[in-house]
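just to be clear, the model below is a prediction. Sequence and coordinates:
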Amino acid sequence: MKKWIVFIASILSLCCSVGRAGDLEDGIEAHYKGNDAQALELLRPLAQEGDAAAQFFLGRIFVKTGSVPNYQEAVRWYRLAAEQRVAAAQYSLGRMYAAGKGVAQDYQE
């Protein structure tokens, strides 16, 4: 009986992680199609759970959203992804510091 419980728990955890990967892909696709509202809805929960790719794409969305970007929010998400060694996030965060967008301009940071 104990083996069955472990087996079922393993299958359920696999199903949950596959669903999350689908949300990530769907969120990224929505972003590239210009549907940032849907992208935010799909990516934000993943980013809050620590998914580095979702964090990076949230940063992108907040930089490019509408006519009034939210640079401070973009910096927040880029920083979280950069701390997980996402090179694109590190680069994007560096550009934010160089331009002084969402943070004080700092060429050393």
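That came through fine. Residues are numbered from 1 along each chain as shown.

make it CA atoms for all contacts and neighbour counts henceforth
Fine.

which helix is the longest one in the protein?
Longest helix in the chain, counting residues (DSSP state H): helix 2-32.

included below, for side-by-side comparison, is a second structure:
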Amino acid sequence: MLNPHFVGWEPMYHWTDQKIRVHALYCVMALTLAGLLQREAHRAGLELSLEAIGRELSSICEVINLYAPISGKAGRFRAATTYTEPTPTSSRLAEIFRLDDCKAR
């Protein structure tokens, strides 16, 4: 939590009181979420910084390829979902944070 740029107050491009309050709320929510992620990883035995957690989670990518219907036939496009090859740490984080529940079905 020593990196002031991980979850920061700036840049803030707002001038009205209401928008500044909402911006502050988003910043506090982001900081709270980051702390909860780090705490859950710590409870599961992973001693990672917020930057490391963010880097590992950013390495998880989902690609959905759409394939046209068989030629000459009308119909819906077929979708095929693939994921990047996970690292052991990103796999463990996905398990801890139950990210499988978010996968496309």
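Received it, and whenever you're ready, just let me know what you need. Computed from a prediction, not measured in an experiment: that's the story for all the values here.

got a TM-score for the two of them?
Laid over one another, the chains give 0.32 as their TM-score (TM-score structural alignment, normalised by the length of structure 2), with 39 aligned residues with a Cα RMSD of 2.4 Å.

picking that back up, so which bits of the longest helix of structure 1 are buried?
R20, D23, L24, E25, D26, G27, I28, A30, H31 (16 or more other Cα atoms under 10 Å).

which ones are touching the fifth one?
Okay, so that is D26 of structure 1. A39, L42 (Cα atoms under 8 Å, 6 or more residues apart in numbering).

could you do the third one as well?
Residues counted as contacts of L24 of structure 1 (Cα under 8 Å, 6+ apart) are L42, L43, L46, A53, A54.

check the second one too.
Neighbour list for D23 of structure 1: L42, L43 [criterion: Cα under 8 Å, 6+ apart].

against Y78 of structure 1, how distant is it?
The gap separating D23 of structure 1 from Y78 of structure 1 is 19 Å, by Cα to Cα, to the nearest Å.

likewise the third one?
Between L24 of structure 1 and Y78 of structure 1 the distance, using Cα to Cα, works out to 16 Å.

now the first one
Counting by Cα to Cα, the gap from R20 of structure 1 to Y78 of structure 1 is 20 Å.

give me the buried positions along stretch 41-56 of structure 1.
In terms of neighbour count (16+ other Cα under 10 Å), stretch 41-56 of structure 1 has its buried residues at L42, L43, R44, P45, L46, A47, D51, A52, A53, A54, Q55, F56.

who are the packing partners of the helix ranked longest in structure 2?
The residue-count maximum for a helix in structure 2 (DSSP H) belongs to helix 17-43. Packed against helix 17-43 of structure 2 by the contact rule (3 or more Cα pairs under 8 Å, 6 or more residues apart in numbering; DSSP states H and E) you find helix 50-58, helix 88-96.

and that helix, what's buried?
Neighbour-count burial for helix 17-43 of structure 2 [16+ other Cα under 10 Å]: H23, A24, C27, L31, A34, L37, Q38, R39, A41.

dump the residues you listed to CSV, plus distance to Y67 of structure 2.
Rendered in CSV, the data for the buried residues of helix 17-43 of structure 2 read as follows (distance: Cα to Cα, whole Å):
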residue, distance to Y67 of structure 2
H23, 41
A24, 44
C27, 40
L31, 40
A34, 38
L37, 37
Q38, 39
R39, 41
A41, 38
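
closest one to L57 of structure 2 out of those, please.
Closest approach to L57 of structure 2 among the buried residues of helix 17-43 of structure 2 (Cα to Cα): L37, at 10.9 Å.

about what we covered before: got the angle between the longest helix of structure 2 and helix 50-58?
90 degrees (axes from the mean of the first three to the mean of the last three Cα atoms, to 10 degrees).
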